[in-house]
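Novice: got a structure for you, letters missing:
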């Protein structure tokens, strides 16, 4: 069990939200170091997907996403440009999935019940792991983006674009982390908590991440156009290419992040306050 020292605040003085959140953030990062298998899994899956889709499917798929491109090496290069934004978002969602496991471990082991008896800000018990997941997601994105660039990906983002991209990644990680925390707390076991958020990893495939939505059948296309990750992927793609942002797509991206954050936070807080049976 990962331990962290939290200075007692006493019932009279009350909890210290910032200090308590910082302590829980440190605890989450220490857990990531002490459980390297879980941490490396967050990066390994996006890396495997990137290599698989570029070198196995890219030669053929590239001709489909970039008309006029010849199948083969040119196709792989075109497909690498197309799917890199989706793989980056896949890494973010994968990092959020890990916090569901951490939340379930705390709930099932009794440490969360112990935290409830201490003079600790209730929000910090959940907020610390969420912030820790945001840090891990940013690291995972840097690693995957570095690999994509080593394979030949050349983003055209300027300084403002890179800053906006970092903010978008942090916002998406923050939103999905709250949702995954709630999923972890609602699970009856750690094994269930590790499986439930996997449905989120299907969203990049059922969107514009790997193929244009225009190529999909009508029903699938409708879902792909209106699910959360499609506008997020398109905004990420625009930032990386240095293209002008579409106002409607950007608004959908921010709106989805706000909605997911609100729903995840409310659900997680409700589960945290409820006595575990």
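Specialist: Structure's in. What do you need? Predicted model, so just to flag it, every value in this text is computed and none were measured.
Novice: contacts, neighbours, all on C-alpha from now
Specialist: OK.
Novice: What segments of this structure are helices?
Specialist: 10-13, 17-34, 36-52, 58-65, 73-109, 111-116, 122-150, 159-186, 190-195, 218-226, 229-241, 247-273 (DSSP state H).
Novice: chain center to the second one, what's the gap?
Specialist: What it means is helix 17-34. Taking CA atoms, centre = their mean, to the nearest Å, the mean C-alpha location of helix 17-34 is offset from the chain mean by 18 Å.
Novice: A further structure is provided below for comparison with the first:
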């Protein structure tokens, strides 16, 4: 008598495939925890990430701030929301560097050999880097209060302001993940990451009113640069007003929705690009 041959249904195949691929959420958390443990073992990573924004605050508050006048608002109240945006955007560069270092160390090859979800490695990297960004945000708020920043928004408005900035930084981390996968070398990634971040943040309303810039740069800062839009969102929610042209404006919804629109648009483009670059590794 021959043994009965078990029937494999389409459901069984799908279940096996899901098991093999692993859970996206579970695998992302595992990778994120691995990255955070690395930071705990190398606290200098977090220290350097936190020192730079403190230096920017002190430089612009006490050295350049005396020469910059903002009509109708103390300069420190104008500066802090913008510099928080700049800090978290700069923090996204750690994603590119971390991806490149993982590629060089060979850990990515081990990830690809494991039965884990294909997108989890990059998602875990991005999530762990947002923890660093949140640490930077807390430090920036404390330093800002120490140097005289007095936000007037309600707790809900402050939470929305910080949420908009964090989501924007999250979208930039996906850009940086794609850069890290494309260039692979940490040195090249570091240069490529900052070479466009510096002009993007400085040709904006983060530090000075765009009206002081040449016409071409002013148009870019006021009408094109998403960093200016996110800075305006943070300002209007934390101080009740922001500088638009030569006047103080208070339109919350246009700035917040525009900022979230940019963040979502960036992720719609760069999450698939990052997944495609991940899939091409080893080709």
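Specialist: Arrived safely, thanks for sending. Since we're looking at a predicted model, the values are computed, not measured.
Novice: Can you pull the TM-score for these?
Specialist: Remark: TM-score between the superposed chains equals 0.87 [TM-score structural alignment, normalised by the length of structure 1]; 258 aligned residues with a CA RMSD of 2.0 Å.
Novice: re earlier: now the helices of structure 1 in JSON lines, please, with extra columns for mean neighbour count and distance to residue 210 of structure 1.
Specialist: Shown next, in JSON lines, are these (neighbours: other CA atoms under 10 Å; distance: least, CA to CA, whole Å):
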{"stretch": "helix 10-13", "mean neighbour count": "9", "distance to residue 210 of structure 1": "53"}
{"stretch": "helix 17-34", "mean neighbour count": "19", "distance to residue 210 of structure 1": "30"}
{"stretch": "helix 36-52", "mean neighbour count": "17", "distance to residue 210 of structure 1": "11"}
{"stretch": "helix 58-65", "mean neighbour count": "22", "distance to residue 210 of structure 1": "9"}
{"stretch": "helix 73-109", "mean neighbour count": "25", "distance to residue 210 of structure 1": "6"}
{"stretch": "helix 111-116", "mean neighbour count": "14", "distance to residue 210 of structure 1": "39"}
{"stretch": "helix 122-150", "mean neighbour count": "21", "distance to residue 210 of structure 1": "15"}
{"stretch": "helix 159-186", "mean neighbour count": "22", "distance to residue 210 of structure 1": "19"}
{"stretch": "helix 190-195", "mean neighbour count": "18", "distance to residue 210 of structure 1": "23"}
{"stretch": "helix 218-226", "mean neighbour count": "14", "distance to residue 210 of structure 1": "11"}
{"stretch": "helix 229-241", "mean neighbour count": "24", "distance to residue 210 of structure 1": "10"}
{"stretch": "helix 247-273", "mean neighbour count": "17", "distance to residue 210 of structure 1": "18"}
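Novice: between the ones you listed, which one is nearest to residue 211 of structure 1?
Specialist: Closest approach to residue 211 of structure 1 among these (CA to CA): helix 58-65, 6.7 Å.
Novice: Run the angle between that closest one and helix 73-109 for me.
Specialist: Using axes from the mean of the first three to the mean of the last three CA atoms, to 10 degrees, the direction of helix 58-65 of structure 1 lies 100 degrees away from that of helix 73-109.
Novice: What lies in contact with helix 58-65 of structure 1?
Specialist: Residues outside helix 58-65 of structure 1 that contact it (CA atoms under 8 Å, 6 or more residues apart in numbering): 69-80, 82, 211-212.
Novice: Could you verify my assumption that residue 194 of structure 1 touches residue 95?
Specialist: No: in this structure residue 194 of structure 1 lies outside contact range of residue 95 using CA atoms under 8 Å: 11.8 Å.
Novice: which residues in structure 2 does stretch 252-262 of structure 1 align to?
Specialist: Using TM-score structural alignment, stretch 252-262 of structure 1 corresponds to residues 258-268 of structure 2.
Novice: cool, and stretch 156-168 of structure 1?
Specialist: Stretch 156-168 of structure 1 covers residues 152-164 of structure 2 once aligned (TM-score structural alignment).
Novice: What span of structure 1 is stretch 44-58 of structure 2 aligned with?
Specialist: Going by TM-score structural alignment: stretch 44-58 of structure 2 matches residues 37-51.
Novice: Check the mean deviation of that stretch from structure 2.
Specialist: When structure 2 is overlaid, stretch 37-51 of structure 1 sits 1.4 Å from its aligned residues on average, using mean CA distance after the TM-score superposition for structure 1.
Novice: what range in structure 1 matches stretch 198-207 of structure 2?
Specialist: The aligned range for stretch 198-207 of structure 2 in structure 1 is 201-210, by TM-score structural alignment.
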